[in-house]
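In: based on what follows, work out the 3D shape:
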Amino acid sequence: MADSTTTQRAEELVTQARACFEQRQLQKATQLAKEAASLAPTNQNVQALVQSLSNADSNGSQILSLVKSYVENGDEKDGQEAVKLLKQHAAVPTDQVTDVAHLLFDHDGKPTDIRDQLTGAFVVNSAAARKQLASRIQVGTEATRYFRLLWRRGEYSFNSILPVLLDAGAWPNADIQTQAKRDAFLLALGKLLDPALEHGEWSMTLIARLLTSNAHDMAGLIDRDAFEIVLAQLDIRLDAKIRAQATLAVAKLLEETCEEGEAIFMDYITNGVAKGHNDELIVAFSAAASVFPLVPQTVAKLFLTPGFLEGLVPVLERNSMGQRKSHRLEQAAMELMSAACVDKACRESISKIAYNWLDDVAHTSTEAEAASMAALVLAKIPPKPESEESSVSHADDLSTLLVNLTLNASSPAEQQSSIEGLAYTSLQPKIKADIVSNSALLKKLIERLKSTTTADPCTFGTLTIFSNLVSYRPAQSEEQQKMSQLKNYAEAKKQEEQDPLDDEKHVTARCKTVLDADLVPVLVAAARSHYTVTILGIAAKVLHALAREQKHRGKLAQQGAVKLLLQTIDRLQTPTGPASSSDSATAAIHLAAHALARILISVDPHHVFSRAMPAISALRPLTLLLTPDTTSETRDLLPVFESLLALTNLASLEDDTVKDALLRNAWDPTQDLLLSSNKLVQRAAVELVCNLMASPAGVAKYADGSAAAKQRLHILLALADAEDDATRRAAGGALAMLTEWDAAAKAVLEHERGVAILLDMCADDADDVKHRGLVCVLNIVSAPGDIGAKGLEKVLQNDGVEEIKASLRECRDPNVMAVGVEVLKAILAKDGANKGKAITQS
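Out: Predicted structure coming up:
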């Protein structure tokens, strides 16, 4: 029988082989399987793997005959079966790859869906197949022929070109591979010049991937003509897929060409605008809008060129009033203005020159999409009020318009613009109040969120609205408030009055409305998809705000918020996740962990956790909050305090695995916090330590005889003498549990003031502290052998009997009295029966 080490190695090989199998690396998977079989031939997982590979080989041998039957005889059933086997990663035997390649690559035939899928699956599934196709496109004229053949055949076939071009193993050498990439790049560019082109996204995707994989291979090909061909694909009249790939390509082109590329771009826009025709204007504005976020300073300079916007607005006004109005021209211009709003000077210029036109389109356009887009731009730019009252009126009017547009939006573009506009305006307290009081709007937003995906821009906008609704004002310390006042004084600014609609009472009411609207279940359901870091961060921010009010936490737990928060943290912390080390991911993790802490303070962990979601899963994120952020100048202690409370709640579970995990992961930061200057944090840290003393491993931290244990006990005894009642109570509770153990009782006796501190607890004014002190004394005098004898001696030396008697005279709690009498009896039982009678009578 294989030993455990051999079995473990075999299991690792099985895991690696299965990963290779999934990635279609069948040869490597077979090698790993053979090695695993030599180590553990009887292992069930090894046998299952070998069988899977055997089946793949067996199925692969059928592919040639099936493909031949389809290509030569037109048998669709055989063709479909071949497609199925290839998609199941069945490997074509090495000696048959050439024949299959000949049937699929050298027979043009009528383009069909089956032929298309066969070609694509064959190339993607097999390195040998990629090598076969590479051998056919190494010569320029042949490259053209196969490029056209695969284009005619369909999307799967054409998309198979890219993995061949990027697979170094498919080519005799790097020079030939690079030349093939260059040929494909030029052919794809040429395809985009075809005025009757369909499926332009195929070519644009190939171009974008070749540029992003290694743009240096295209050296000499990236000239003005190539740049302008790609810029033309940003036209808003084209499919969104083409525009998305063109944006990626332009970003890479600008990165590679620097100032030269920016100059080409500027000329392209300037020349398009100078021609003045609608088609040229639409293309120019579309390109400028797409490129603005990539090089904002460059495009802003163009946008702010004297006469650019001033000349544009009359054209737009004439277009809006004309009978043959171009809606696409309006849309392109407004997309450019919307993009330009990232720049402050551009915002002010739009407000000054284009405000009236935008306002007219927003209120009078019969095109809902245009009205929504105009309203969005108005939401981003400053108004032109003549008085404070007109400014308020403008905000109310714009809010009402956006609400109506959102409620009545029918197309995705309308919804996106109106929701994005609401996201901007919902920063204002008055607008927040209007939105949250509109139940139809809240329902519409939540329904929209249900139907969105990660890639849908409405997801970001809708969550931003909810985040604005529930966000509390940032808390400021007394020192921060003073610094803010000094800054305003130095800058001769008047202290801004805070809007009462954004005070804590109003925000909490808005949080309740959002919670009652069942936003959280929608977020829980949506968490199944792979949200971006930004989206996860907004969701965490919303839950963090909702969890601030204690009354909301039970409902949050019922609606699945704990699971959602744990999933969010886990996804952001995964090394292969979206941005595991980015600042935004770190901030989102912190918010989610803090929200989790708040909920777990107020709910019974028995009702939240289960076998499927064990309590131990919450420990890591909560522990993160205990560690100070070294990059921050100040430390917010509220998350620390609330995390300690949540961990204390979890430590109360009768589950040793939770306590042991806490001792492993949270012990060191908790020990540091025992010395915190903040009384609440210190108290919470002591309470956590108290709960951990129910674990033998926790007791060992104080009773293993080490120097560190003695230092810890010294701190705990000192905390039993703290000014704060609750801190003394928690420290006393920890000592009461500790002294039940002989080794811990011995450690207390060895401390110079150990017994004296216990007796001080017995004399405490607070009965619960007194109770814990009496239990501690009872434990040390009742300990067996020398420990109990020494305990008795120390108590008597410190005049303990009289102190306890005096303490009991002031006590009115019968439970404490009972323990006190028991302590005195235990002392006198060891110190002499006669004395015992006298003391108990007195």
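In: from now on I want contacts and neighbour counts done on CA atoms only, so please keep to that.
Out: OK.
In: now the farthest one out in the protein, which residue is it?
Out: In the chain, the residue that sits farthest from the middle, by C-alpha atoms, centre = their mean, is Asn834; the gap is 72.5 Å.
In: one more sequence to fold, the one below, so I can look at both together:
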Amino acid sequence: MSSTDQPPFDDLSRQDKTLLLFARLMEGGKEDEETVASLDTLTGLLNDDPDAVKKGEQSIVAVIDADCLDTILGYLDMRQAETVRAHATLCTSAFLNAAGDHGRKMLSEFFLARIRRSTYDDYIVAFCVATAMFPVVPDLTSELFLTEGFLPSLGPLMRRKFKSRKVETACLEMLNAACMHAACREAVERYCIDWLEEIVDQDPDEVVCSAQHTGDPDVNNHEGSLYMRRHSQHVQNLAAVVLAKLRAVPKQPAPKKPGDKGSDENDEPRVQQAETSIEDLSKRFSKMLVDDPDHAQVSVEGLAYASLQSKVKEELSQDKETLKRLVRTLEKAPPKSPLAYGALSIFVNLTRYLPRETEEQEKLRQLKAYADAAGKLQPDSLMDDAHVAARCKRVFEAGITPVLAIHSKESSVASLTLIISILHSISVTQSLRGQLAQQGAVRVLLSSWSALPEKEALARRTAAQALARILISINPALVFGGSRPVSQTSAVRPLTTLLTPDDSSDTRDLLPTFESLLALTNLASTDHDTRRTIVRAAWDKIEELLFNSNSRVSTAAAELVCNIVQAPEQAHELFADEEKNAVKCANRVKVMLALCDAEDPKARSAAGGAMAALTQFEFVVKTVIAHPRGVDIILGLCREQDDEGLRHRGAVIVGNMVTAEGDVGKAARDAMVKGGAVQVLVDCAKRSRTAEVVQACVGGLEVLMGKGE
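Out: Next up, the predicted model:
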């Protein structure tokens, strides 16, 4: 039957569609776009297969034999276009999901058969398949990778006199992917470390000299002969990345059992060659990045691992040229690309602070260190806050913030989390917060907080805390309002999420709550809409924090209340609405009165400021008078010996109360006279040097003295 007589593709059964797609993929000679389209269609059929089987249809896996799988896996070959390889990876993943154990068995047989054939072409395909499958089926791929005899066979392959660059590249890319798995990484270190060192340390001139010294006739015959004896620069760079992954986390030697002399020949003493340090590798990657920016992926990946070490962090942060090159690399990197993620990872490593410890945790750590190392184990001085702050400043000065702002617009969730982490660390340094705001950090943090799904709770809290730190230290008008597209009320919701503790944390860290209160206080000093938004979003939380056992937190909450009640509408609703909420309002006034008598001067100042605004309402004046110690607490502010601000607040409150109208005002004046307010105000005026305080005292005295006459 001719092709024109064949039924349309959509009319074929699922099995026939599958066979037709494999026929197209096996033909070869297709354009990449056609190949990708066939792979995508096959992936769709495989993804739908489990549901189709549940409905009683026959699985298409039954028609996929070893030759079919060979076809798909062949498109994972490094010699294929990158786009084709990516779509082939998705197709292979879909097949393994649909085929289950049968598919895993077929993949194992494919890999082992290719390795047994031992041709360069088979090695390339097998290594490429393993590289692609490590993230997809890590347990199966690591099992194949750790097959007895496989890793030891790689050394002779890589040390052959005449080399295949593609085999070497495929092998090292496989090792690179394998190092993400702990057991595989240990095996690579055991069996491959020597020849990896040889590749990295190879000197091309020594290869030439060695060949000439031995009188090899191929040296002068054809350039390719000598060329094939050298490891390429790219291969050397890949080997360096693998070494960096091995060196990044020092291997802990396994304790030997008594009488254990080793299990194989690898335990025998041998001459140790010079080891390439992580610092040497870092310098190599830095040089690669500067000298060859067009091939930045390898150097960035290497630096991402090397910069886990504190010594490398410090050296890299002081290398201005490499830092600026990294910033430019990130700027040019496509969004959501491995290059962008790797560059962001480096900046995260450079700027990360050690986790905050409670006093109890710090003591336990010190005791453990003493027990483990007889007191000799000292904390890494390069990781203290001072060194990290200095690194953050250098990263900021390299121009990272505008680039983060650009990347945040199209970043993946993973990259967005890294961007937030960098800004969070830089925002610790108070002197940089204004510049962060000027360069768009506030907008980045707000949009990131909104863009992240709710399940990314930690990243959202981190973004909110960085936002709080910046908003503590700047005038909100410089960031919000005017022609700017972001309203300052949009910052309220992220900030209020920090007012409750992080349920996922083992310890309760009050610093984010404290910083959020300070930022909200700053915002509440600006306009009525913001105050109203804060009250609607978080009043219950704010009110609860007034009772917090941590004095700094309760004081910060009182300062926020002080700014909120500067708006008459909010003050009346929360503290003076006698008709709707008399009991609640009275209780709130009593809380503020109690804070006016607190030990902390800042708490008294904040509560006094709030009461200065609230005592303009008759209901609040009545509540103060009715309190057994209400008048005495207010006069206590006027009696302050050293704090002019507290005396001012006390005098203003007294003035508000005694000038109230009607019966409430008369009762207030009587209570004040009975409490000795006249003498208190006289003494307060004598002690004060500020005109506003003296004027407030005189105003109150005039009313009280007039009453007395």
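In: can you pull the TM-score for these?
Out: After superposition, the two chains reach a TM-score (TM-score structural alignment, normalised by the length of the second structure) of 0.86; 646 aligned residues with a C-alpha RMSD of 2.6 Å.
In: picking up where we left off before, and the residue farthest from the centre of the first structure, how far from Ile827 of the first structure?
Out: With distances taken as C-alpha to C-alpha, to the nearest Å, Asn834 of the first structure is found 12 Å from Ile827 of the first structure.
In: element containing the residue farthest from the centre of the first structure?
Out: Under the criterion of DSSP states H and E, Asn834 of the first structure resides in helix 833-841.
In: which other residues reach that helix?
Out: 821, 824-825, 827-829 (C-alpha atoms under 8 Å, 6 or more residues apart in numbering).
In: got the contact list for the aligned partner of Gly636 of the second structure in the first structure?
Out: Alignment note (TM-score structural alignment): Gly636 of the second structure maps to Asp760 of the first structure. Contact analysis of Asp760 of the first structure by C-alpha under 8 Å, 6+ apart lists 721, 773.
In: in the second structure, what stretch matches stretch 14-25 of the first structure?
Out: Under TM-score structural alignment, there's no match for stretch 14-25 of the first structure.
In: so what's the equivalent of Cys192 of the second structure over in the first structure up against?
Out: By TM-score structural alignment, Cys192 of the second structure lines up with Ala354 in the first structure. Applying C-alpha under 8 Å, 6+ apart to Ala354 of the first structure gives the contacts 309, 313.
In: helix or strand for Ala354 of the first structure, just tell me which one.
Out: helix 344-364.
In: what comes up buried for that helix?
Out: 346-351, 354-356, 358-359, 361-363 (16 or more other C-alpha atoms under 10 Å).
In: so where do the helices sit in the stretch 101-250 of the second structure?
Out: 101-117, 120-133, 138-145, 150-158, 165-178, 182-191, 193-201, 204-213, 218-221, 223-227, 233-248 (DSSP state H, counting those that start in this stretch).
In: so what touches the longest helix along the second structure?
Out: Using DSSP state H, we find that the single longest helix of the second structure is helix 32-54. With contacts defined as C-alpha under 8 Å, 6+ apart, helix 32-54 of the second structure is touched by 14, 18, 21, 24-25, 58-60, 81, 83-84, 87-88, 90-92, 94-95, 97-98.
In: what comes up buried for that helix?
Out: Here helix 32-54 of the second structure shows 35-36, 38-40, 42-43, 45-47, 49-50, 52 as buried, counting by 16+ other C-alpha under 10 Å.
In: ok, stretch 129-147 of the first structure next?
Out: 129-134, 137-138, 143, 146-147.
In: what about the residues you listed, which are in helices?
Out: Going by DSSP H, the helices hold 129-134, 143, 146-147 from these.
In: residue range for stretch 337-347 of the second structure in the first structure?
Out: Under the criterion TM-score structural alignment, stretch 337-347 of the second structure matches residues 456-466.
In: for the matching stretch, buried residues please.
Out: Neighbour-count burial for stretch 456-466 of the first structure, counted by 16+ other C-alpha under 10 Å, picks out 457-466.
In: contacts only, for the corresponding residue of the first structure for Phe127 of the second structure.
Out: Under the alignment by TM-score structural alignment, Phe127 of the second structure pairs with Phe285 in the first structure. Counting by C-alpha under 8 Å, 6+ apart, Phe285 of the first structure makes contact with 269, 332-333, 335-336.
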